[in-house]
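Participant: Give me the fold of what follows.
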Amino acid sequence: MNKPLTTPTPTPSSSLFARRTLIAALAATPLLPALAQFRVEVSGVGLTQLPIALVPFRGQDAAPQKISDIIQADLERSGQFRGVDASGQAIDDASRPDWSVWRQRTADSLVGGSITRLADGRFDVKFRLWDVVKGQELGFQNYTVPQGDLRLVAHRIADFVYEKLTGEKGIFSTRIAYVTKGGARYALWVADADGENAQAALASSEPIISPRWSADGQQLAYVSFESRKPVVYVHNVSSGQRRKVADFKGSNSAPAWSPDGGSLAVTLSRDGGSQLFTIPAAGGEPRRLTQSASIDTEPVYSADGGTIYFVSDRGGAPQIYKMGASGGNPARVTFSGSYNISPAISGDGRWLAYISRVGGAFKLQVMELATGNVASITDTSADESPSFAPNSKLIVYATHLQGREALMTTTLDGKIKARLAGQAGDIREPDWGPFRKQ
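Facilitator: I've put the predicted structure just below:
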């Protein structure tokens, strides 16, 4: 896999400027929703995992979605939970657990519930969460939703359980964006955080790259080559309406939202070299941030909006730097390795994820910013496009696995990974969206 940083004008297949390299074409396959359906495979063992029993919800066998299975997959993918065998047990939201049974099965917590189809076609979903160790209830919730929202309800239940038992906000009801290529067609997808329930936001015969969520989760910025050159668009996810934000002479690429949603940092070559600019999210005249003879690209804001991290070859090879959001003198951040690209900053400001070339392989690295300590957390060799979950506990990234492109999630220590494997095609360029409003 070749990722040059020397080409003066970006192309769809070999551009760090335009970002998110399109590695390889998929088999010629029509763009169908099946491209975006995923199978979650969790692997690895964490140092500390909370044992939880998920009893099949009463009535779920007759329902379109297996609610308890979705909840369990979410929790296990987080790396914080280990499923406990619940076979042979029947319990729902109206039951009182036999604590001795669940203590014997070594469960610390227990979830039971029910799903009922109503006369109007909607579904009534109820559940309770219990602390088995203390023998007490921790919470009850009730949802009445149309069939299309059953998966979202399952994710929200998983969020509730996760937050009650860990004290951290869950991310299972969030969304991801990613790109597929089938034959000569490209598509931008929006899906649940587990990859299911995918909807095509855009389809094109020209490449689509670099999708980026706005902080409110309402818009996606991306780069499209439909004008036979890279142009930055902003796309309203709900309405489907979009607008050009950067269509200047030369290359317009690598969009990154400011946390307040008012502007985008972009890479433009309109003045002859690839440099960083900010531009109003509604469009307008860009303001230049960097003044160098080098290639400056791939900007990303810190969560507080005060710092921009970016990639530059000003030291002779691509490394990650940081500077104030209004520009200024950049400081180098990465020193381990001679080729480091694709920075992503965690929402809590503690971690930098990036891709490093190590002996010809491209590996996902995680740096603790306070100490500068770096860990390589994958055993694959073609990683790209890291993006943090909004609670800073997981990273989604693209890689090659068993001869195919795939999306993976990983815990920050690399102990627990989940493969989000396409059923009928390869996927790439993920970006994890923000928390969704209830």
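Participant: can we go C-alpha only for contacts and neighbour counts from here?
Facilitator: OK.
Participant: mind listing what's buried in stretch 392-407?
Facilitator: 392-401, 405-407 (16 or more other CA atoms under 10 Å).
Participant: just stretch 211-228 next, same as before
Facilitator: 211-215, 217, 219-225.
Participant: Next: stretch 320-334.
Facilitator: Those buried within stretch 320-334 under the rule 16+ other CA under 10 Å are Ile320, Tyr321, Lys322, Met323, Gly324, Ala325, Gly327, Pro330, Arg332, Val333, Thr334.
Participant: quick one: terminal-to-terminal distance for that stretch?
Facilitator: 6 Å (CA to CA, to the nearest Å).
Participant: next up, for comparison:
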Amino acid sequence: MPRRRALGLVSSLPLLSMPFGAAHAQFRVEVAGVGLTQFPFSAVSFRGNDVASENIAAIVRADLERSGQFRFVEPMTGGLDETSRPDLGPWRDRGADSLLTGSVMRLADGRFDVRFRLWDVVRAQDLGGLSYPVPGTDLRLAAHRIADYIYEKLTGEKGVFSTRIAYVTKGGARYNLWVADADGFNARAALTSPEPIISPSWAPGGAQLAYVSFEARKPVIYAHDVATGRRRLLANFKGSNSAPTWSPDGRTLVATLSLSGNAQIYAMDANGGDPRRLTQSGSIDTEPVFSADGKSIFFVSDRGGSPQIYRMPASGGSPQRLTFNGNYNISPAPSPDGRWLAFISRINGAFRLHVMDLASGTVSALTDSSADESPSFSPNSRMIIYATRDKGSEALMTTTVDGRIKTRLAGSQGDIREPEWGPFLR
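Facilitator: This next block holds a predicted model:
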């Protein structure tokens, strides 16, 4: 049975962690499935890349392929960089619609200047390029930004490759909250603790994470500054404090508190103050999350006899039940564009990722696995990250909203849980 973001309905399952500090186990990307439309692109090795520790063109390729919207065309031989004006005819004959060229140069101050240029092969047009002077530790970030540039130029939508994810692991007596690149690399432990850490939630802008810690031998909510590691107490009220989520403007959090004796949903000012109760039931109300426009709150309640997903006004009030298929629907995750709601539904004993079109109410199953949990949308609403059990071990997966392209981000060791995709950075 999958773990819940909040306490009260389902208990935690064991996790396995990596050591505190930089993650030694890199992630392996495995893409399965074929999308309806894919842009054929090619990328040549960046000139001078041998002076750097990361292969820029390879990282860009992996990012674009993982989105499910790009198909890689093997490059031709011959040296090209961002200053070259290539003969695009042979690339067109090869089937490429776009071509990436670039270079890496070590600067006198020890940084690296990563430069690139993108070509529209079909129209023989220069689509522009940029220069990223970065320290060696940010070479992957430069590559992710290049992938974002290409993605936006060719699809018209923002790329998410330079965003971050958070997730939780446990090994032995140590729990870790990790922050990593969207592809799973460059993982750093934001927090390590001998007590459980659950329910990470990104603040708008990506500077802070809220989470629940059991250091006080009870669930307490903290806000954590990702850059500095400083944290502050958000909720340590009587009873349980769990399942925090930020409002879209970052001024408010909603959480599950048991001040009244049973789990109910409350709103709190992000800077502190007394909580305001939003639900008034004798049941368990939990897992609150704001809609993209901040006008509604989705949550889980067993008020109808089994856990189902409801929606109510952000100020509280009469809720509307949204899920009716099956007797166990949990973990609501609305998309940033307001169109979709991802959630976990138990079907014949299997916990599977589903998505609902909020306008029509149509529900589609995205997986055929049996232990999915904790879905979270990418900030461009094109992909969903979730945890599952795959090939005998816990893993992070991403899927496109239509379920056609799935990517496994599998560490070489350990169980990985509760992923949360971060927002676009400000």
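Participant: After superposition, what's the TM-score here?
Facilitator: Remark: TM-score between the superposed chains equals 0.97 [TM-score structural alignment, normalised by the length of structure 2]; 426 aligned residues with a CA RMSD of 1.6 Å.
Participant: returning to that earlier point: now for the buried residues of stretch 211-228 of structure 1: which two are most distant?
Facilitator: By the measure CA to CA, Ala215 and Phe225 form the most distant pair in those, at 24.7 Å.
Participant: Which parts of the stretch 101-250 of structure 2 are strands?
Facilitator: Taking DSSP state E, counting those that start in this stretch, the strands of the stretch 101-250 of structure 2 run over residues 112-120, 125-126, 131-134, 164-171, 174-181, 188-193, 197-202, 208-213, 220-225, 231-235, 241-246.
Participant: want to throw those into CSV with distance to Ala52 of structure 2?
Facilitator: Converted to CSV, the strands of the stretch 101-250 of structure 2 look like this (distance: least, CA to CA, whole Å):
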stretch, distance to Ala52 of structure 2
strand 112-120, 8
strand 125-126, 26
strand 131-134, 11
strand 164-171, 23
strand 174-181, 19
strand 188-193, 21
strand 197-202, 32
strand 208-213, 31
strand 220-225, 30
strand 231-235, 35
strand 241-246, 39
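Participant: who wins for proximity to Arg404 of structure 2 among those?
Facilitator: Closest among these, once you apply CA to CA, is strand 164-171, at 21.7 Å.
Participant: roughly how far apart are the counterpart of Pro244 of structure 2 in structure 1 and Thr399 of structure 1?
Facilitator: Under the alignment (TM-score structural alignment), Pro244 of structure 2 maps onto Pro255 of structure 1. To Thr399 of structure 1, Pro255 of structure 1 is 22 Å away according to CA to CA.
Participant: mind checking which of the strands of the stretch 101-250 of structure 2 is nearest Asp274 of structure 2?
Facilitator: Taking these one by one with CA to CA, strand 231-235 is closest: 9.4 Å.
Participant: so where in structure 1 does that closest one end up aligned?
Facilitator: Using TM-score structural alignment, strand 231-235 of structure 2 lines up with residues 242-246 of structure 1.
Participant: For Ala22 of structure 2, which non-adjacent residue is spatially closest?
Facilitator: Spatial nearest neighbour of Ala22 of structure 2, chain neighbours left out: Arg188 (4.7 Å); criterion: CA to CA, 6 or more residues apart in numbering.
Participant: Tell me the counterpart of the one you found in structure 1.
Facilitator: By TM-score structural alignment, Arg188 of structure 2 lines up with Gln199.
Participant: wait, doesn't that match sit right on Asp192?
Facilitator: No: with contact defined as CA atoms under 8 Å, Gln199 of structure 1 does not reach Asp192; the gap is 9.4 Å.
Participant: Neighbour count for those two, which is higher?
Facilitator: Asp192 (20 against 16; other CA atoms under 10 Å).
Participant: ok, the more buried one - contacts?
Facilitator: Going by CA atoms under 8 Å, 6 or more residues apart in numbering, Asp192 of structure 1 touches Phe172, Ser173, Thr174, Arg175, Ile176, Ala198.
Participant: how about Ala375 of structure 1, what's its match in structure 2?
Facilitator: By TM-score structural alignment, Ala375 of structure 1 lines up with Ser364.
Participant: Let me fix that, I meant to ask about Ala107 of structure 1.
Facilitator: Under TM-score structural alignment, Ala107 of structure 1 pairs with Ala96 in structure 2.
Participant: Do you have the helices of the stretch 1-150 of structure 2 handy? List them.
Facilitator: In the stretch 1-150 of structure 2, the helices defined using DSSP state H, counting those that start in this stretch lie at 56-66, 89-93, 139-155.
Participant: Any chance of those in CSV with distance to Ser376 of structure 2 and mean neighbour count as columns?
Facilitator: Shown next, in CSV, are those (distance: least, CA to CA, whole Å; neighbours: other CA atoms under 10 Å):
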stretch, distance to Ser376 of structure 2, mean neighbour count
helix 56-66, 16, 22
helix 89-93, 38, 15
helix 139-155, 20, 21
